[in-house]
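Peer 1: show me how the following folds:
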Amino acid sequence: MSLQNFLKNLKTIKRGHPPTVCSKPNQAISEIISKTLNTSAPKPVNTTTFLGNLNPATLLHIITDPDLKSSKCLRFFDFLLQNQSLMSFKPDLEAHLTLTLRLLRERRFSDAEKKIQSVAVIEYSTYPFSVIAPTVGNCCNDPKVVAKFFNSMLKVYSDCRMFDLVSEVFDYMKIKGIGMDERTCTVHLLTLRSADLLQWGLDFFYRMVESDVEVSVYSLTVMVDWFCRSGEVKRGRELVEEMIGRGIKPNSVTFNVMLNACAKRWDFVELDTVLLLMEKEGVEFNDKTYKILIEGFTSFGEFDQAKKLVWEMHDKGLKVDTYLCNLIISGYSRLGFMDSAQSVFDELTERRIFPNYDTYWALISGFCKAGEMGRAMAYVNKMHAEGIELDSVMFNTLIDGLCKEGMVDEAFELQVLMENKGLIADLSVCEKIMSGLCKMNRAEEAKRLLNVMVKRGASSVIARFTA
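Peer 2: Sure thing, here's the model as predicted:
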């Protein structure tokens, strides 16, 4: 029965309660649906009768009617599913798929995926893939919309971790020549990675490569990153070499993933192999590449190599973060190579890479450790001239260094300056100053400092300094 005839018959029902007559049949349907969806109001007679007399053919007319918004059709369809008692039939698979395909045609992908999940997953026992697949062709003859449907179905099965069914959908699409979306396939790879199924992921990736999927460097990088996270950098690099032969070219992101894994594991043999491959493919270093290598070399103690890379990076016009220079200066300082540390500091200032607190801390703490307090204080003055303030840690380090070198007067002056700035010196360095003052027979100054310490709760030192 056509929609128009249905509406004509509907007018003859319950003459004592005639429905509102509209000039357009679609308007009448729209009004009845609106009343149906208004759950807060009692159902008028014509609405209840409409639902009771609804049949599969009329339902298909409604959900495909271009004059009715798909959002209203979706709400109406969901209402029917939740109120089966008002109807004489249950919406069949064709109705489900027809509405889903319309949602995909109108790019309402989230709503479409929910409909697919409700049928393909929740009602899998009733509608297995073998039943759904051929029905889709009966509901739509647009290849693009059909492709969207099966790609969405693949994603739904993947999200629900029904991995065997993902393979079934993939194989069906390949046999039928249905266009596969690489992005959807890559999302499935990521889902397999989250499930820690590396071999499944590798098998699926090869199926992508051997099918009509236009595999991009993004999918390749996902697999390489997966190998590297699993500690199998060599396998990742070998996969890259194989894919190069198949025409899938790696980019800087792909190489950076491998280099980062090598650097963190201090696997410099494999790192050199990756660098050779990178050079062979003509992929240039970017700022991320340099950062990875510099951090890797400094963590391993190869500061000369890291320094070379920093200046190379700067010469290429890439922005060099002060942080990278600090890694090298700090490394040299820890090893006591203060001339090398100072040389890096001087060059970074010449190249207008501005030092920060951490830069000065690396140098000053290194000079204090080496007992070169004159050079340490010179950098304190430079630091002060640039408006960078000393904090408690640096004050205490300087005072401790001065005391070790017998420069008690300078240490005492710094401690007084520190107190004036509202900072508190460590009790350990205060004791060293007091000890020095006592040796110099400056008892009054020592007593004043002792009183300060006692007020801070250091009563245990009284016995040691009473004499």
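Peer 1: rest of the way, CA atoms for contacts and neighbours
Peer 2: Noted.
Peer 1: residues in contact with residue 37?
Peer 2: With contacts defined as Cα atoms under 8 Å, 6 or more residues apart in numbering, residue 37 is in contact with 75, 76, 79.
Peer 1: and the gap between the last one and residue 331?
Peer 2: Using Cα to Cα, to the nearest Å, we find residue 79 at a distance of 69 Å from residue 331.
Peer 1: the more surrounded of the two?
Peer 2: Set residue 79 next to residue 331 and count neighbours by other Cα atoms under 10 Å: residue 331 wins out with 23 against 15.
Peer 1: quick check, the more buried one in contact with residue 302.
Peer 2: No: no contact is recorded between residue 331 and residue 302 when judged using Cα atoms under 8 Å, the distance being 9.0 Å.
Peer 1: one more, please, to line up against the first structure:
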Amino acid sequence: SEANKLFCEMISRGLQPDEVIYTVVIDGYCKSGEMRQAFSLHNQMVQMGLTPNIVTYTALADGLCKCGDVDTANELLHEVSRKGLELNICTYNSLVNGLCKVGNIVQAVELMEDMDVAGFHPDAITYTTLMDAYCKSGEMVKAHELLREMLDRGLQPTVVTFNVLMNGFCMSGMLEDGERLLKWMLEKGIMPNATTYNSLVKQYCIRNNMRATTEIYRGMCAKGVMPDRNTYNILIKGHCKARNMKEAWFLHREMVEKGFSLTVATYNALIKGFFKRKKLLEARKLFEEMRREGLVADIELYNIFVDMNYDEGNVDITLELCDEAIENCLLGNTDNENT
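Peer 2: As a prediction, this is how the structure comes out:
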């Protein structure tokens, strides 16, 4: 990284970095998951006679938690406490997040209770992190209880908090609860964003309820919330599934005009949809557009266009597509997004 280059340049010029500079570079390594380099720099810092502070250790603990090594993070912070350094809210939140990520929600809740005892009251980040864990495990009642507790404490939920709950309701099939949550947000003056609406749109598309999908999409636009890349990809796949190819094509053009890119799965859905409707010109245009974007089609699409070009007598193109299919699909040489 640029920060690391500057750090190395400082050392090469005989300049001595202070605690702040060491901590910034350590934090950078932790954020990128390079924990060996982070601890190496921490040890170097100590050897230089500098004392790491709670911000340094919070960065290290957060990095360990994000890598799933919560036990080492706990040990590190116990050692920090023995050294007389006081933990802060950011430190606790890092541990809560780490415990939730490895599925240890019970211990995360216990840690939140310990925070209160230690005089560090859980904040919106703490509650949102735990709600997210409960939502992902399908425990919506507990997630809702945390929201109530959060409100009772006078904490204001953020749009991220509501998005976590919305995703939880939708993933649990509780779409009516999701719509009630959206209404409540608007009543409280909390403006939803595209992510809020995307959760509802996606689930209605999965249920093939395109009427409800369209109503939510129109309501979203009426509120001045701009659709994002995910919104368009979800809608296009939904309309393709419902065989509304005219609407899917319109959304595709609008999406491209706004500078958004389609995912592999969206291209696959569009092309197969047009092929099934015998709209071969549109299917071919999209397939070529997809290839120009450097995206890799699935093996079914390659088979379609290999057969089509072979029947048309396009031998060179047929062989080229066969080679592509072998390299990209059969040899597993794909780094594309397939969602």
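Peer 1: circling back: just the contacts of residue 37 of the first structure: which are in strands?
Peer 2: When DSSP state E is applied, the contacts of residue 37 of the first structure are split such that none fall in strands.
Peer 1: from the residues you listed, pick the one nearest residue 369 of the first structure.
Peer 2: When the contacts of residue 37 of the first structure are compared for distance to residue 369 of the first structure (Cα to Cα), residue 75 wins out at 74.5 Å.
Peer 1: just the contacts of residue 37 of the first structure: which are in helices?
Peer 2: By the criterion of DSSP state H, membership of the contacts of residue 37 of the first structure in helices covers 75, 76, 79.
Peer 1: relative to residue 37 of the first structure, how far out is the last one?
Peer 2: Read that as residue 79 of the first structure. Distance check for residue 79 of the first structure against residue 37 of the first structure: by Cα to Cα, it reads 7 Å.
Peer 1: just the second one next, same as before
Peer 2: Taking Cα to Cα as the measure, residue 76 of the first structure and residue 37 of the first structure are separated by 7 Å.
Peer 1: again with the first one
Peer 2: Here the criterion is Cα to Cα. By it, residue 75 of the first structure lies 8 Å from residue 37 of the first structure.
Peer 1: need the helices for the stretch 301-450 of the first structure, in chain order.
Peer 2: Using DSSP state H, counting those that start in this stretch, the helices of the stretch 301-450 of the first structure run over 303-315, 322-335, 338-350, 357-369, 373-385, 392-404, 408-420, 427-439, 443-455.
Peer 1: columns distance to residue 155 of the first structure on top of those helices, output as CSV?
Peer 2: Shown next, in CSV, are these (distance: least, Cα to Cα, whole Å):
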stretch, distance to residue 155 of the first structure
helix 303-315, 42
helix 322-335, 42
helix 338-350, 51
helix 357-369, 48
helix 373-385, 58
helix 392-404, 55
helix 408-420, 64
helix 427-439, 64
helix 443-455, 69
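Peer 1: ok, which of those helices comes nearest residue 283 of the first structure?
Peer 2: Across the helices of the stretch 301-450 of the first structure, the minimum distance to residue 283 of the first structure, taken as Cα to Cα, is reached by helix 303-315, at 15.2 Å.
Peer 1: which residues touch the closest one?
Peer 2: Counting by Cα under 8 Å, 6+ apart, residues outside helix 303-315 of the first structure touching it are 287, 290, 293-295, 297-298, 319-320, 324-325, 328, 331-332, 344.
Peer 1: kindly report the same for stretch 450-459 of the first structure.
Peer 2: Residues from elsewhere that reach stretch 450-459 of the first structure, judged by Cα under 8 Å, 6+ apart: 427, 430, 434, 461, 462.
Peer 1: any of these buried? List them.
Peer 2: If you count burial by 16 or more other Cα atoms under 10 Å, the buried members of those come out as 430, 434.
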